[in-house]
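*Asks:* can't give you the sequence, but here's the structure:
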């Protein structure tokens, strides 16, 4: 109630709606000033998610804000416009830097232009794409957008909308790179295992001056597809975003649906889910170790990491029937019970990991080449990590305490004894070491649970046809690369009105320009490896 009174003082027109978090509806012309106050006076220093919306009568956004100083309190701000012909809202990209890419995504899919945004280009789709796919009136006629075989034209052109003191808005066109810039294309081939991404880097000799991220090469339109599917049908998409966070992502979507339905998941299923999540985290961090070392030329370490990772994948295969894209979590629990070898295999993994980690550190972590390539490279301050909403190991490598398992405990994590791993190096080496130490913490969690898996049901009874009540829900989990979020808005039908997946990797790639500027071009690959983004999680 206190925050409502304060907001009402700043913006008398504000309207409030109670829910799982406070929803504040504000006029667009008051939004920017309120956003500044919320950040500077009330400590809402992190923009967690920007969800573009088409409410039929209006277009707009839901901004989920988090205060890291107020016990991670979250509020949601609704801003909208009734102009569907030329929809415009005021940008907050100057307040929270993460809004730069987030608002570009909204423009790409809803056609909402943001006044004051520095770079109003589409992000995922070609600039000659006809229409805005997530609008309810979008024309999906394939003849409007055939498969184009020619290169995209004028990809260097962008614009900003500038507003004067009288409220008049004027468009100013400009170029991303200047005529004198020497621009090097990196991608869109498959660099290491990070996916099909393209960077355009302006260089001065071998020093990077600017990085432009070009995404969308494997964009699949998952959020649009979800609008035509039932809730069980859309579960499989989560395994195919960050495939190294398959269990955590699917866990998140299931929990969001279960929260809306008021389903209580059986204790056995909760324990199994957490164990699978931590096995997934170990598998992911081992892959990151192998790929980071291979990007630096240490091929031997790649095989070392995969040696232990194979044990994890064997565990998955026995219980889930697959080594990747396991499709294991379902609404109400898990799809199948554990394999008879599960406990034995997990104990064997926990037993060999301490020795394996010592070997990794001996071979790579203390190697002089690795130290020279990773230490003091790719600086990301704690303040920038918060401003760009960089969570997971990359945020914690900048001493940003952001572990969702601790800040917003879910499932049984509040009952477990484990440490949030932090490092204050703020560089690529710190991010690398956080992952290595997190493997130890995941092993600790598995050791606490492996002999304490209760008997009982593996899933709750759910309706044959699942219809969520009318409303909106937002759920977060700690995925392998940071906080993964799921937003669902329902009108009471068996298909959702809107689904949004807030990917941690989208924010990670958003700091490539910041972390690569003034470093060598060879460092760009190292920095990307240490940030550890997975492209399908970005492109969705």
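*Replies:* Now that the structure is in, tell me what you want to look at. Just so it is clear, the structure is predicted and the values come from calculations on it, not from any experiment.
*Asks:* When you work out contacts or count neighbours from here on, use the C-alpha atoms and nothing else.
*Replies:* Noted.
*Asks:* Now residue 17: closest residue in space, sequence neighbours ignored.
*Replies:* Among residues not flanking residue 17 along the chain, residue 23 sits closest, at 5.0 Å (Cα to Cα, 6 or more residues apart in numbering).
*Asks:* That neighbour: how many residues sit nearby?
*Replies:* 20 (other Cα atoms under 10 Å).
*Asks:* Same check on the one 3 residues further on?
*Replies:* By the measure other Cα under 10 Å, the count of residues near residue 26 is 20.
*Asks:* Next one for the comparison:
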């Protein structure tokens, strides 16, 4: 990391470096873009993967924290922080043209903390409506029902993006039209038969080619961050089960580890092994459902039935030990809710060779299928660099 420290100080001499669990760099807003560009483009560092971008209300200041790594060596991670003391009109420079994933991350921070990112092409709320009053993750937020009463009125969606641009005369507000007048725009969603996991895409089409998509994520926001502010750690564990119900056990495991690390709680080796096995089984069930539903969407109903059939075997294993199939509520702070069912080891050992044989069946059934190949080959190709930037 010495070469990286030298690069940081050469680019931003006033930066403050702290040796924490991860090297943490605090940099003034005026130096942020130069440092971010250097860290991403320098061959020795190549921090091309922005893992996370979050905003924090620290009382007197707002901070934005950037956790980054390199796709060449993901064990090498770095934290960069910047800040603003202006609570009335907080602004910071965008990094959305450096890391594509910041396009949505910065919109989320704007909606919840009110920090505007200069030169970001679309500073609309990502989850909240444009009529929402206040910024929910600020410490002085008014959470009363009177501030934001329930509104069941159906409002038309905006056809413009909002942007704040830095020019010779300072920061200026501009509106940019989303679609051209002659665009054919198709609405996809937000209706969904299960009413969860829904999105709304406004999609501009040129024949079968997608020209542009405007994403509305507000239908999936559950307010978990705000709810957690008033609850204890054990009380918020169940929220993580519902962040991604196909990875409920894994998400809950991650939160337990965060609390355990902060509190200095050590779990036994047996707990580590149980959690890891459960995580891996969860991952297999998630992949099976993803593969099965993708096949079904392309018309391969037989493949869907096969995938669901094999997923049920893991669901049965989960149910015996945890009492749950989709949502297990199994991990707790310091351990797991109960020991493994007496039949657990036998059934897992039987499932492993069974699944290996079924993967061959899946491959024979679907991989070379002419319908699948024709629908996917050469469609939606991304350069490696673009995929990493938006990951």
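*Replies:* Sure thing, it's come through. From a predicted model like this one, the values you see are computed outputs, not experimental measurements.
*Asks:* tm score of chain vs chain?
*Replies:* Here the TM-score for the pair of chains, by TM-score structural alignment, normalised by the length of the second structure, is 0.95; 388 aligned residues with a Cα RMSD of 1.7 Å.
*Asks:* so stretch 369-382 of the second structure corresponds to what in the first structure?
*Replies:* Under TM-score structural alignment, stretch 369-382 of the second structure corresponds to residues 367-380 of the first structure.
*Asks:* any idea how far the matching stretch is from the chain center?
*Replies:* Computed by Cα atoms, centre = their mean, to the nearest Å, the chain-centroid distance of stretch 367-380 of the first structure equals 25 Å.
*Asks:* tell me the secondary structure for residue 74 of the first structure?
*Replies:* strand (DSSP: H, G, I helix; E, B strand; the rest coil).
*Asks:* follow-up on the earlier one: my guess is the residue nearest to residue 17 of the first structure meets residue 16, correct?
*Replies:* Yes - with contact defined as Cα atoms under 8 Å, residue 23 of the first structure reaches residue 16; the gap is 5.7 Å.
*Asks:* tell me how far the ends of the match of stretch 369-382 of the second structure are from each other?
*Replies:* By Cα to Cα, to the nearest Å, the extent of stretch 367-380 of the first structure from end to end equals 23 Å.
*Asks:* which of the residues in it are buried?
*Replies:* 370, 373, 374, 375, 377, 378, 379, 380 (16 or more other Cα atoms under 10 Å).
*Asks:* counting residues per helix, which one in the first structure is longest?
*Replies:* helix 267-295 (DSSP state H).
*Asks:* what stretch of the second structure lies opposite that one in the alignment?
*Replies:* Mapped onto the second structure using TM-score structural alignment, helix 267-295 of the first structure covers residues 269-297.
*Asks:* How about the contacts made by residue 484 of the first structure?
*Replies:* 249, 252, 476, 477, 478, 501, 502, 503, 504 (Cα atoms under 8 Å, 6 or more residues apart in numbering).
*Asks:* same deal with residue 330 of the second structure?
*Replies:* Neighbours of residue 330 of the second structure in contact, by Cα under 8 Å, 6+ apart: 249, 322, 336, 337, 338.
*Asks:* Just list the residues touching the last one, thanks.
*Replies:* I take that to be residue 338 of the second structure. Going by Cα under 8 Å, 6+ apart, residue 338 of the second structure touches 321, 322, 330.
*Asks:* Could you find the residue nearest the spatial middle of the second structure?
*Replies:* residue 52 (8.1 Å; Cα atoms, centre = their mean).
*Asks:* distance between stretch 437-449 of the first structure and the chain's centre?
*Replies:* 23 Å.
*Asks:* list the buried ones in that stretch?
*Replies:* 437, 438, 439, 440, 441, 442, 443, 444, 445, 446, 447, 449.
*Asks:* and these, which two are the farthest apart?
*Replies:* For these, the farthest-apart pair by Cα to Cα is 437 and 449; their separation is 19.3 Å.
*Asks:* Nearest spatial neighbour of residue 275 of the first structure, chain-adjacent residues omitted?
*Replies:* Closest to residue 275 of the first structure by Cα to Cα, 6+ apart is residue 446, at 6.1 Å.
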